[in-house]
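Colleague: just to be clear, the model below is a prediction. Sequence and coordinates:
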Amino acid sequence: MTVVQVDTEVPTPNPPPPQRSRRGVPRLALNLISVVLGIGVWWGLSKAGFDFPTPPAVVKRGWELFADGTLEADIGASLARVLTGFVLGVVLAIPIGFLMGWYSIARGLLEPWVQFFRTIPPLAIIPLAIVLMGIGETPKIFVIFLASFLACVIATFQGVVGVEKTLINAARVLGAKDHTIFARVVVPASSPFILVGMRVGLGSSWATLVAAELIAAQQGLGFRMQNAELYYDLPTIFVGVIAIGVLGLLMDRVLLLAERRLTSWQERR
């Protein structure tokens, strides 16, 4: 008797050819293209009759201010005010945001006041700050502090109350105590909100700087711009605007880098 063997193996289809990865334009190149286009539009508007100084005129004025030490002194004064107010605001906002989000009693006591002051523009506090604190550095820093504090405390609070109940309940089932849940679950889960609040607070601090330096300042980018306004010195105003924008952008990039390092577990597009 002859046994016939039947091949039962199912032929595997040929693997699909590897797809070529689509490599887009690098982000840095796009940023550079955007900057060049923006400068080109600015230059075109100034040549078309709009009352703008040309980019070479602004560069020349910026070099003059840098050469005589004025620009460095103004940048140093403004940076000191922004950093002091911003750091104080963040340091106070994060624990208060955690208290409001974690404890219902603290939320009931503090949230009405936070929401009340959040609806008042920090610039409206300037007259009151001058009357109560004088015309020194304290009212300038206080106004900047208030702007960063309100942005960061709301973001921290939303981050804590937005933590999924499933994560907290799972930690409780595993026997974790409240302090462990807070440190291991709530803080990491709310850290993206905190860092976004810090970035928003930093932008609010720089936005408030010019008005804060209305308070009898003798140095600072905002003071220099307001002084140039009296003499219709547009190149100096543009130098101040560009300096504030560049400094704010650099500080925001630092916070963005910290956000990516501290929230590397989070999925991103």
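Modeller: In hand now; what should we look at?

Colleague: contacts, neighbours, all on C-alpha from now
Modeller: Noted.

Colleague: tell me what whichever strand or helix holds Val90 is packed against?
Modeller: Using DSSP states H and E, the element containing Val90 is helix 70-102. Contacts defined by 3 or more CA pairs under 8 Å, 6 or more residues apart in numbering; DSSP states H and E place helix 70-102 against helix 55-67, helix 104-118, helix 137-161, helix 187-212, helix 221-230.

Colleague: show me how far the first one is from its chain's centre.
Modeller: When C-alpha coordinates are averaged (CA atoms, centre = their mean, to the nearest Å), helix 55-67 and its chain have centres 28 Å apart.

Colleague: how about TSV for the helices and strands packed on helix 70-102, with distance to Phe238 and mean neighbour count added?
Modeller: Shown next, in TSV, are the helices and strands packed on helix 70-102 (distance: least, CA to CA, whole Å; neighbours: other CA atoms under 10 Å):
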stretch	distance to Phe238	mean neighbour count
helix 55-67	7	15
helix 104-118	31	13
helix 137-161	22	25
helix 187-212	14	23
helix 221-230	8	19
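
Colleague: ok, second structure coming up, stack it against the first:
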Amino acid sequence: MLNKLFGRSAAVPGQVYGAPGAGASVFISISTAISLLVIWSIVTYFGWVKPLFLPSPAAVYNKFIVGMTDGIANATLIEHTVASLTRVFSAFFLALLTAVPVGIMMGVNRVARGLFDPVIEFYRPLPPLAYLPLVIIWFGIGEFPKIFLIYLAIFAPMAIAARAGVKSVSMEQIHAAYSMGGSNRQIVWYVILKSALPEIFTGMRIGIGVGWSTLVAAEMVASDRGLGFMVLNAAQYLASDTVIMGIIIIGFFAFVFDALIRYIEKAMVPWKGKV
């Protein structure tokens, strides 16, 4: 049984040996999630950890019902969720429209690389909280600075991933396209961009993860609703059930969107890992 779960998968037609890590892991993932939930329930049921530090699953679920009906921190849970989703997805799609072209230009043009690379590499390692005060000074405390802060956090990994994708294109493909009379624009669009798609999708997945992690910092800027604001507000009153509920909701949406990106990548880049 253990060998079936954790051992090497059987070879698929056309292969002599099964590839390392091949095979579905959905059953293992579901089993892990259920095991963690059971352990959490046991620990809280017997009082091994005080509710202040770790509330029971039932307490978190009850807080979820309260948030959906009566609301938390002067807004319902749906209002908090919609506010956060709007900020994260607005920043993500804005970064997608700008970071990918910039990354491709950095990969194919030395002037663009010289212009953008120092700026991106300088601010990329900085935590968003480091330049949050500057964003407030520049743009105030409205809705735009929240989206802009998340946008900056997403932009760097997406641009770097797009550039890495351009650099991964084999010169043989480019030379073959030139030999068949392809123009520079056609080579960028039909050869370089398509070959860079796997790295671009990887950058998208990293970027949306960074965006969700920056959400809490962004909603520190004079917010009155949002999941990050709700978690921070609950932490001030030691409401750990609300904090854990907010963490679970943020993780759920981050997981769903990551799964959606992987699904789109599988549809658009069917050759990934096969060539």
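Modeller: Here it is on my side, so go on. All of these numbers come straight from a predicted model, not from anything done at the bench.

Colleague: one step back: ok and the helix holding Val90 of structure 1 relative to helix 55-67, angle-wise?
Modeller: 90 degrees (axes from the mean of the first three to the mean of the last three CA atoms, to 10 degrees).

Colleague: helix 70-102 of structure 1: which residues count as buried?
Modeller: 70-71, 73-75, 77-79, 81-83, 85-90, 93-94, 96-102 (16 or more other CA atoms under 10 Å).

Colleague: same question for stretch 257-269 of structure 1.
Modeller: Within stretch 257-269 of structure 1, the residues that qualify as buried are 259, 263, counting by 16+ other CA under 10 Å.

Colleague: list the contacts of that stretch.
Modeller: 191-192, 195 (CA atoms under 8 Å, 6 or more residues apart in numbering).

Colleague: ditto for stretch 200-218 of structure 2
Modeller: 84, 88, 91-92, 96, 100, 128-129, 132, 145-147, 149-151, 153-155, 157-162, 165, 227-229, 232, 250, 254, 258, 261-262, 265.

Colleague: rerun that using 6 Å as the cut-off
Modeller: 146, 150, 154, 157-158, 161-162, 228, 258 (CA atoms under 6 Å, 6 or more residues apart in numbering).

Colleague: again, but for stretch 94-114 of structure 2
Modeller: The contact list for stretch 94-114 of structure 2 (CA under 6 Å, 6+ apart) reads 151, 155, 158-160, 162-163, 166.

Colleague: which part of structure 1 lines up with that stretch?
Modeller: Mapping stretch 94-114 of structure 2 onto structure 1 (TM-score structural alignment) gives residues 88-108.

Colleague: can you pull up the most central residue in structure 1?
Modeller: Residue closest to the average C-alpha location in structure 1 (CA atoms, centre = their mean): Arg199, at 1.9 Å.

Colleague: any idea what that one aligns with in structure 2?
Modeller: Under the alignment (TM-score structural alignment), Arg199 of structure 1 pairs with Arg205 of structure 2.

Colleague: ok, Ala258 of structure 1 next?
Modeller: Ala258 of structure 1 maps onto Ile264 in structure 2, with residues paired by TM-score structural alignment.

Colleague: kindly report the same for Ser34 of structure 1.
Modeller: Residue correspondence to structure 2 (TM-score structural alignment): Ser34 of structure 1 is matched to Thr32.

Colleague: what is the neighbour count of its match?
Modeller: Neighbourhood size, Thr32 of structure 2 [other CA atoms under 10 Å]: 12.

Colleague: tally of neighbours for the closest residue to Asp74 of structure 1 other than its chain neighbours?
Modeller: Distance criterion CA to CA, 6 or more residues apart in numbering; nearest residue to Asp74 of structure 1, sequence neighbours excluded, is Gly220 at 3.9 Å. When neighbours are counted by other CA under 10 Å, Gly220 of structure 1 registers 25.

Colleague: export the contacts of stretch 257-269 of structure 1 to CSV and tack on distance to Phe66 of structure 1?
Modeller: Output for the contacts of stretch 257-269 of structure 1, formatted as CSV (distance: CA to CA, whole Å):
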residue, distance to Phe66 of structure 1
Ser191, 39
Pro192, 38
Leu195, 34
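
Colleague: between the residues you listed, which is closest to Ala170 of structure 1?
Modeller: Ser191 (19.7 Å; CA to CA).

Colleague: now do the closest one against Trp265 of structure 1, distance only.
Modeller: Remark: distance between Ser191 of structure 1 and Trp265 of structure 1 (CA to CA, to the nearest Å) = 11 Å.

Colleague: picking up where we left off before, from Ile248 of structure 2, how far off is the match of Arg199 of structure 1?
Modeller: Here Arg205 of structure 2 is placed at a distance of 19 Å from Ile248 of structure 2 (CA to CA).

Colleague: got it, and Ala33 of structure 2?
Modeller: Computed as CA to CA, the Ala33 of structure 2 to Ile248 of structure 2 distance reads 13 Å.

Colleague: the two - which one has more neighbours?
Modeller: Ile248 (13 against 10).

Colleague: now check structure 1 for the residue matching that one.
Modeller: Checking TM-score structural alignment: Ile248 of structure 2 goes with Ile242.

Colleague: brilliant, that's me finished.
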